[in-house]
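[1] quick one: sequence and predicted model below, then my questions.
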Amino acid sequence: MTSPVRVAVLGCADIAVRRMLPAMVASADVDLVAVASRDPAKADDVARRFGCAAVHGYEALLARDDVDAVYVPLPAALHDVWVEAALGAGKHVLAEKPLTTRHERTAQLLRLARARGLALVENVLFVHHGQHAAVRALLREGRIGEPRSLHAAFAVPARPDDDIRYRAALGGGALWDVGVYPVRAALHLLGPGLDVVGAVLTCDAGREVDTSGAALLRDRAGTVAQLTFGIGHAYRSAYELRGTEGRITVDRAFTPPADHRPVLRVENGSHVEEITLAPEDQVAAAVTAFAAAVRQGGAPSTETVLDTETVLEQASLLDAIRRSAVRER
């Protein structure tokens, strides 16, 4: 029987405590060894809740020899430093999205991981849900003809004023926090070779980061992706693919709960079909996929949703959106 991957966590972020640690504890593929924080009381509290060791400081955790891999849910601007430190300590890494806030830095870290024979995985959860594989199968079958456009949106309500997503120094902003989702959806559904045609980033009064935005992407065949995202909006998590003969609509696309039964709506003229799928836990699936990548001893296979080339393309598109965006206040 294959031994579980021994995982430790750098930081006590909300997504770690609320979603990832419960999935790790429940997984037969992972043994949660320790959690580290610069605040000893916080580390003690989280460690007690999840039955693992508490460590004061990230350096001390990386020095442990009973850890195979680390999960990094720190603010985006801190990823590159601590991902590099973890790779330097010989640990496989699962890092929250975005892997870094610069394409060049993302590429450097992926090269470092490859050179050291370590897995470096960006934790984009939705790509592990089977509803998107079902959509791609419908596209291959020609159910909507030739794809012509993707319309994807991810928006969430406002956060408390002291939330890290509003702090520029920590890599905050809507693009990094929620814009990643529709950008990754465009790559996941339309494939590589997308370019940014135009973008807008809007900053609400009193904020130092973008709080909403939109981007228009295009591939060489002329297929377009219209993407919108925001913090401080009514919740929206959906996409629609339109083709020459019909369209496919997916709701609860990016953050479906584990008991959600996805419904794919396929329309061709006056004919409407609703395909109901079985519930899936995309968080558990992501943990399993990371453990498999660790056991492979390096970069995930290009045949999986963890393909590093897609991570690089995503980083390039995010850079291009930020560079080319018209900024509004």
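    That came in fine, so what should we check first?

[2] from here on, contacts and neighbour counts on C-alpha atoms
    Will do.

[3] list the helices and strands the lengthiest strand in the chain packs on?
    Longest strand in the chain, counting residues (DSSP state E): strand 147-156. The contact analysis (3 or more Cα pairs under 8 Å, 6 or more residues apart in numbering; DSSP states H and E) places strand 147-156 against helix 180-190, strand 224-231, strand 236-243.

[4] out of these, which is closest to residue 2?
    Among those, helix 180-190 comes nearest to residue 2, with 30.8 Å by Cα to Cα.

[5] middle-most residue in this protein, spatially?
    residue 124 (2.1 Å; Cα atoms, centre = their mean).

[6] take this one as well and set it beside the first:
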Amino acid sequence: MVDGLGMGVLGCADIAWRRTIPAMRAGGARLVAVASRSRDKARRFADRFGCRAVQGYERLLERSDIAAVYIPLPNALHARWAEAALLAGKHVLVEKSFTADVATAERLTGLAEGRGLLLMENFTFLHHSQHATARRLVLEGAIGTPRQITADFAIPPGPGSALRYQPELGGGALLECGTYTVRAAQLFLGPDPVVAGGLLVRDGDGGVDLGGGALLYDARGVTAHCSFGFTHMYRCAYSVWGSTGRLTLEWAFTPPPSARPVLRLERQDYREERVLAADDQFANMVRRFVEDAQRPQAHREHAADIVRQARLLSAVAATARVISPATSEDRPWQPSPSCPAPCPATSTRPSPSPAS
């Protein structure tokens, strides 16, 4: 591993402040500068993390002491600034979703390969050891032959001003939450998964998709049901259901470094819960980026991952049925008219005689 890879950050996103920048030192990177369109925002980051404040993304890319950049900008800006960074000769770590456009994914991964640079989409959760444990157990036959995967990631509603509700900035539940579940399903599907279809629940005001689901499958007939949304109780989990058992991770995507995830195994007349080791997935992710920046073979692996993810997200968006239900938070849920209502709380036994 090359120690102290000089890195710059394009944008003052909350995830950079809370998680990614603090993990850089532990992962073998050295933060050189943070850029923002606002000098005050850049200065706030610089004061906390002891780096340079730069006003303007272009000026940061001009710096010769920066070998790599991290891009936590809104989804709609990822491709533009990843391309600018690659053209400036920088390795690029870009937040998901990088793109749902296959042509863009192919063009920019080709640009990175042609210049000998790493372009890596940041799915931090993949770098937690709990997933290696889950994959090992499945490969060892702990649940028999895999038949079905379910992956869920949803968060409660937020303020309407949040970036995830702004379609012009690439908001929407598919790109914000669904991307996790689609990527997690690939841990257990075959190498060329296919999208069978899906559903997107669209904001009735013509805004972004607020939730939905997608169905994937592979050549073995293993299916993956991916659910996501912005209007739910918080949940981030996946299960692999096999011929003889089921494996579940309940905190699959966002465990903090101190958390010890629980892996549950279920078989006929058997249930086991394993408390796994705590792990810092952000430090692990930065370490992997620093190491892979020096390995051309890794560049091609990341390029393949980016193109496959873009192809799957694009297929979900293209094939999904889109609905905009007329709902109201003031209207309680009602069962379908085709379903019988629950029986009233009555008994067929004769009522006792009144006391005399």
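    Structure's in. What do you need? Small disclaimer: the values here were computed from a predicted structure and weren't measured.

[7] superposed, how do the two chains score by TM?
    The TM-score (TM-score structural alignment, normalised by the length of the first structure) is 0.95; 324 aligned residues with a Cα RMSD of 1.4 Å.

[8] superposed on the second structure, what's the mean shift for the longest strand of the first structure?
    Here the mean offset of strand 147-156 of the first structure against the second structure after fitting is 0.4 Å, by mean Cα distance after the TM-score superposition for the first structure.

[9] how far off centre is that strand?
    Strand 147-156 of the first structure sits 16 Å away from the centroid of its parent chain (Cα atoms, centre = their mean, to the nearest Å).

[10] mind listing the helices in the second structure by residue range?
    Taking DSSP state H to define them, one finds helices in the second structure at 14-15, 21-26, 39-49, 57-61, 75-87, 102-114, 129-139, 173, 179-185, 281-292, 296-319.

[11] orientation of the last one relative to helix 102-114 in degrees?
    The one in question is helix 296-319 of the second structure. 170 degrees (axes from the mean of the first three to the mean of the last three Cα atoms, to 10 degrees).

[12] quick revisit: most tightly packed of the helices of the second structure?
    helix 173 (a mean of 28; mean count of other Cα atoms under 10 Å).

[13] show me what it is packed up against.
    strand 209-217.

[14] hmm, who's touching the strand it packs on?
    Residues outside strand 209-217 of the second structure that contact it (Cα atoms under 8 Å, 6 or more residues apart in numbering) are 172-174, 178, 189, 193-203, 223-231, 316, 320.

[15] how about a cut-off of 6 Å?
    Contact with strand 209-217 of the second structure is made by 172-173, 193-203, 223-230, as judged by Cα atoms under 6 Å, 6 or more residues apart in numbering.

[16] picking that back up, pick the most deeply packed of the helices and strands packed on strand 147-156 of the first structure.
    Note that of these, strand 224-231 is the most buried (mean count of other Cα under 10 Å), with a mean of 25.

[17] mean deviation, it versus the second structure?
    Strand 224-231 of the first structure sits 0.6 Å off on average (mean Cα distance after the TM-score superposition for the first structure).

[18] quick one: closest of the helices of the second structure to residue 155 of the second structure.
    Comparing the helices of the second structure under Cα to Cα, the one sitting nearest is helix 173, at 9.4 Å.

[19] hmm, who's touching the closest one?
    With Cα under 6 Å, 6+ apart, helix 173 of the second structure has contacts from 209, 210, 211, 229.

[20] repeat that for stretch 102-117 of the second structure.
    91, 303, 307, 310, 311.

[21] would CSV of those with distance to residue 294 of the second structure be doable?
    Listed next are these as CSV, based on distance: Cα to Cα, whole Å:
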residue, distance to residue 294 of the second structure
91, 10
303, 15
307, 21
310, 25
311, 27
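
[22] ok, so of these, who is nearest residue 74 of the second structure?
    Looking across the contacts of stretch 102-117 of the second structure and measuring by Cα to Cα, the closest to residue 74 of the second structure is residue 310, at 16.4 Å.

[23] which one in the first structure is aligned with the closest one?
    Aligning on TM-score structural alignment places residue 310 of the second structure opposite residue 315 in the first structure.

[24] please name the nearest non-neighbouring residue to that match.
    residue 103 (4.8 Å; Cα to Cα, 6 or more residues apart in numbering).

[25] and if you look at residue 261 of the first structure?
    Nearest non-adjacent residue to residue 261 of the first structure, counting by Cα to Cα, 6+ apart: residue 279, 4.6 Å away.

[26] ok, that neighbour touching residue 259?
    Yes: with contact defined as Cα atoms under 6 Å, residue 279 of the first structure counts as touching residue 259 (5.2 Å).

[27] looking at the two, which is more packed in?
    residue 279 (16 against 10; other Cα atoms under 10 Å).

[28] contacts only, for that one.
    Residue 279 of the first structure touches 259, 260, 261, counting by Cα under 6 Å, 6+ apart.

[29] and the gap between it and residue 129 of the first structure?
    9 Å (Cα to Cα, to the nearest Å).

[30] number of nearby residues for the nearest residue to residue 220 of the second structure once chain neighbours are set aside?
    Once flanking residues are discounted, residue 220 of the second structure sits nearest to residue 190: 7.5 Å by Cα to Cα, 6+ apart. Counted with other Cα under 10 Å, the neighbours of residue 190 of the second structure add up to 15.

[31] residue 264 of the second structure now?
    Residues near residue 264 of the second structure, counting by other Cα under 10 Å: 17.

[32] that one against residue 251, yeah?
    No: counting by Cα under 6 Å, residue 264 of the second structure stays clear of residue 251, with 11.2 Å between them.

[33] thinking again about what came up before, residue 21 of the first structure: which of the contacts of residue 279 of the first structure is nearest?
    Out of the contacts of residue 279 of the first structure, the member with the shortest distance to residue 21 of the first structure (by Cα to Cα) is residue 259, at 18.2 Å.

[34] ok, back up a step: redo the contacts of helix 173 of the second structure as JSON lines? Include distance to residue 167 of the second structure.
    Converted to JSON lines, those look like this (distance: Cα to Cα, whole Å):
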{"residue": "209", "distance to residue 167 of the second structure": "9"}
{"residue": "210", "distance to residue 167 of the second structure": "11"}
{"residue": "211", "distance to residue 167 of the second structure": "14"}
{"residue": "229", "distance to residue 167 of the second structure": "15"}
